[in-house]
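Q: sequence first, predicted coordinates after that:
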Amino acid sequence: MKPLVYLDHAATSWPKPPEVMLAMQKAMDEAAANPGRGSHQMAVKASRVLFESRRVLSRLFQVHNPNDVVFTHNTTEALNLAIKGLLHEGDYVVATMVEHNSVRRPLEFLKRTLGIRVEYIPVDSQGNVDMQKLRSALSRRPKLVVCTHSSNLLGSILPIAEIGEMAHEQGAIFLVDAAQSAGRLEIDVNAMHVDLLAFPGHKGLLGPQGTGGLYISPSVDLEPFLHGGTGSQSEEIEQPAVRPDRYEAGTPNTIGIAGLKAGVTKVFELTSQRIYQHEWSLTQQIMDGIEDIPGLRILGPDKGEPRTGIVSFVSTEIDSSRIAFQLDREYGIAVRAGMHCTPLAHEAVDTLQTGAVRASVGIDTTAEEVELLISAVKNICGA
């Protein structure tokens, strides 16, 4: 087995900072009781872990009240809470063609079961939203506008602040999927007019899997996704109205959330600007290295244009899955191939039948590792 070159950070960042593992071990040793369910010292420490984690996330996203940040197990759960907790029969929703299935599938489920209306705004080959068609759709006054901050296939970065302002002008609620941007791009929920922000803990925030969350604007009320014990207002038959308890039924992942706090703290230390610039530079290196391979097409923004740390490509000569398989088994390089849970984006760039190979870099990725990828792709593709 060759040493692993990990280029699948768009799925999960790895390796985690040592501080994350240490924080999780400390929480396991000292704060492993149920937060909010007891007054003994360990339960109080567990509650403190959750509060301090909310506080650092609030600072990262410029949220005024930490209690408006609720913890989920991942971005998918956060998006389901936002979409299913907000929409009702007959509502009209606007989304884009670069949305992940974590947005599209809940919307299509509600379309089938509640009769909501959904319109997906086209994007061009670089992942840019057709703003004219978006304005036309917004003129029909949707209840909800959903938009990914950055495409998990193309790496394109959408103009969140502009879209949010347009959505608010038409009285719509604005939901942003920050799966690929949290930790990598600066996010200010107020300046960007974001009412709901779904984010993962295990990608750009450098935390463990099984963590994530949803920012919910004070002006938005969602129906809870889960009902059950919260440790507060237990005498009431209904779910508490107070945040964050209203949206956090059951025992939380305190150990993981302790790791998430350490990951976010590391992001502050490194800075989102430095993380983005490092990852962007590596994407340019990849594109420079593989762009002249015969039969190979790079997806997403052109060289020199903004993009997150993702470079996806297809070959007219070799199947995408075959390329990824050979990279793994013959070169010890981990990438991802397939549909990437975003079929509409593949439709937009004409790769619905082929899928794509996605290489995604992280803050620990080196230029030397990128050169290994370039050399391997050239060998596999016969360049």
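A: Perfect, I can see it now.
Q: make it CA atoms for all contacts and neighbour counts henceforth
A: Noted.
Q: can you pull the contacts of Ala32?
A: Met42, Ala43, Ala46, Thr254, Ile255 (Cα atoms under 8 Å, 6 or more residues apart in numbering).
Q: actually His168, sorry about that
A: Counting by Cα under 8 Å, 6+ apart, His168 has contacts Phe174, His193.
Q: assumed it was part of a helix.
A: Yes - judged by DSSP: H, G, I helix; E, B strand; the rest coil, His168 forms part of a helix.
Q: separation between it and Leu138?
A: 10 Å (Cα to Cα, to the nearest Å).
Q: can you show me the helices along the stretch 51-200 of the chain?
A: 75-86, 101-114, 131-138, 160-169 (DSSP state H, counting those that start in this stretch).
Q: Arg246 is nearest to which of those?
A: Comparison of those against Arg246 by Cα to Cα identifies helix 75-86 as nearest, at 11.7 Å.
Q: which residue lies nearest the spatial centre of the protein?
A: Nearest to the geometric centre of the chain sits Ala179, at 0.5 Å (Cα atoms, centre = their mean).
Q: quick one: contacts for that residue?
A: Thr75, Thr148, His149, Ser150, Ala198, Phe199, Pro200, Lys203.
Q: take a look at this one as well, against the first:
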Amino acid sequence: MNDNKPIIYLDNAATSWPKPSSVWEAMERNMRESAANPGRGSHTMAVKASRVLFETRKRLARLFRIGNPNDIAFALNTTHALNLAIQGLLKPGDHVIATSLEHNSIRRPLEALKRKQGIEVTYVPASKDGTIDMKALEAAITPRTKLIAVTHSSNLLGTITPVGEIGEIARRRNVKLLVDAAQSAGVLPIDVMGMGIDMLAFPGHKGLMGPQGTGGLYIHPNLELEPLMQGGTGSKSEAPEQPNVRPDRYEAGTQNTVGLAGLSEGVNYILKETPEAIHAKERELTIQLMEGLQSVQGLTLLGPGVEVERTAIVSFLLEGVDPSEMAFLLDQQFGIAVRAGFHCTPLGHETAGSYETGAVRASPGYFTEKSEIVSMIDAVKEINRTLKA
């Protein structure tokens, strides 16, 4: 990378950067003043640590319209949360419906249970731009269908799935709905009750502006899961089994209090700015990027057209140029950070028709400047000219 150029960060779909200053300030303050074990003692520092966790739950509950903050179990990331949901709910003989847009964080746990427990999995195909056929999805429901697991937004195509409509189908057919909000939490409005979501898995390190190693799972109050882990909780310590009380049942071991202090401030930032405002700005940047890239000869954009609402994910292929080479040149020659490859979603690449090559993914964020989008477009044009001269 040219050291004279500041980094242009377009990899927010993986981890958002930069973070609001309040996030890292809260983490430093917590480490200095209250980095004791939450829920494990009655001394002043332990109580302060417990308050950090509860405040984080309250802010998340407000953001996602969750009635009881204790219905949120903290996790290391979306993958951890999805495994808690999938492995905690499903039993041998159950049937699950997913889609051809899913990340490996849904696909791999399902496939593992398919091998080990004999669950049945149906992947409802999406169109090349990521549109899900709702009639096909409902037609896939059988008397043994226990769960519909679906991404809220494709991490490859940016397609926004109609979660509310899927929720209506799930309620009508008495099927549970698990939503992967890896690309939507903090960016799109989410109302778990209004959208019929039984379980919502979300990361702290992406749209919620928090640090890595944070996230969580909302679990409907009428839904009980088998814990993914057993261990110390600070409550019911005399019992040999995991307690039933929430959230302790799903949070064995010491929590990442420092990280959750940062997440709390990230969520607070989102609440002040609002997901609607964040999405609107990111939408402008996405349109600017797509329209600029469309003018590059031999370049193909993946996903919905520019006129269709999507999250801030723009994946593309350039004829004759390996996606990994493109990402390398963008980084080394122009100081632009993107991601190339399969993005942990081979299903998505099969859907998009890019399974043989992978793709380049550029993902602007709330702090991306329009001038940086111009630099990205110019860099792709320059690489194209140079490689094909």
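A: Everything's here; your move. Quick caveat: nothing in here was measured; it's all calculated off a predicted structure.
Q: His340 of the first structure -> the second structure?
A: For His340 of the first structure, the aligned residue in the second structure is His343 (criterion: TM-score structural alignment).
Q: wait, its match sits on Leu156?
A: Yes - His343 of the second structure lies in contact with Leu156 (Cα atoms under 8 Å); the separation is 6.9 Å.
Q: comparing these two, which residue is more hemmed in?
A: The neighbour comparison of His343 of the second structure against Leu156 (other Cα atoms under 10 Å) goes to Leu156, with 32 against 19.
Q: do you know how far that one is from His220 of the second structure?
A: 29 Å.
Q: do the same with Gly353 of the second structure
A: On the measure of Cα to Cα, Gly353 of the second structure and His220 of the second structure end up 37 Å apart.
Q: look at the two and report which has more neighbours.
A: The neighbour comparison of Gly353 of the second structure against His220 (other Cα under 10 Å) goes to His220, with 20 against 14.
Q: how about the aligned residue in the first structure for that one: what's its closest non-neighbour residue?
A: Matched to the first structure by TM-score structural alignment, His220 of the second structure sits across from Ser217. Spatial nearest neighbour of Ser217 of the first structure, chain neighbours left out: Asp195 (4.9 Å); criterion: Cα to Cα, 6 or more residues apart in numbering.
Q: before we move on, what about Val296 of the second structure?
A: Using Cα to Cα, 6+ apart, the closest residue to Val296 of the second structure is Lys381 (6.2 Å).
Q: doesn't Leu299 make contact with the one you found?
A: No - judged on Cα under 8 Å, Lys381 of the second structure makes no contact with Leu299 at a distance of 9.8 Å.
Q: which parts of the stretch 251-383 of the first structure are helices?
A: 254-270, 272-290, 320-331, 343-348, 367-381.
Q: how close does the residue of the first structure most remote from its centre sit to Ser39 of the first structure?
A: What lies farthest from the middle of the first structure is Glu235; by Cα atoms, centre = their mean that is 36.8 Å. According to Cα to Cα, Glu235 of the first structure and Ser39 of the first structure sit 18 Å apart.
Q: next: His168 of the first structure.
A: Counting by Cα to Cα - His168 of the first structure and Ser39 of the first structure are separated by 43 Å.
Q: Gln230 of the second structure maps to what in the first structure?
A: So, by TM-score structural alignment, Gln230 of the second structure is matched to His227.
Q: and the helices of the stretch 51-200 of the first structure: which comes nearest Gly382 of the first structure?
A: That would be helix 101-114 among the helices of the stretch 51-200 of the first structure, by Cα to Cα, at 34.1 Å.
Q: so where is that closest one in the second structure?
A: Counting by TM-score structural alignment, helix 101-114 of the first structure sits on residues 104-117 of the second structure.
Q: which non-adjacent residue is nearest Gly253 of the second structure?
A: Nearest one to Gly253 of the second structure, counting by Cα to Cα, 6+ apart, is Gly232 at 5.2 Å.
Q: so the one you found makes contact with Ala252?
A: Yes - proximity of Gly232 of the second structure to Ala252 meets the contact threshold set by Cα under 8 Å, at 5.3 Å.
Q: can you pull out the strands in the second structure?
A: 8-9, 72-75, 95-99, 120-124, 145-151, 176-180, 199-203, 215-219, 299-301, 314-318, 336-337, 339-341, 359-362 (DSSP state E).
Q: quick one, which of those strands is packed in tightest?
A: strand 199-203 (a mean of 29; mean count of other Cα atoms under 10 Å).
Q: check which helices and strands it is in contact with.
A: With contacts defined as 3 or more Cα pairs under 8 Å, 6 or more residues apart in numbering; DSSP states H and E, strand 199-203 of the second structure has these neighbours: helix 78-89, strand 176-180, strand 215-219.
Q: could you export those as TSV, including distance to Trp17 of the second structure?
A: Below are these laid out as TSV (distance: least, Cα to Cα, whole Å):
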stretch	distance to Trp17 of the second structure
helix 78-89	18
strand 176-180	21
strand 215-219	16
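Q: of all these, which one is nearest Thr286 of the second structure?
A: When these are compared (using Cα to Cα), the closest one is strand 176-180, at 21.7 Å.
Q: in the first structure, what range does that closest one match?
A: Against the first structure, strand 176-180 of the second structure falls on residues 173-177 (TM-score structural alignment).
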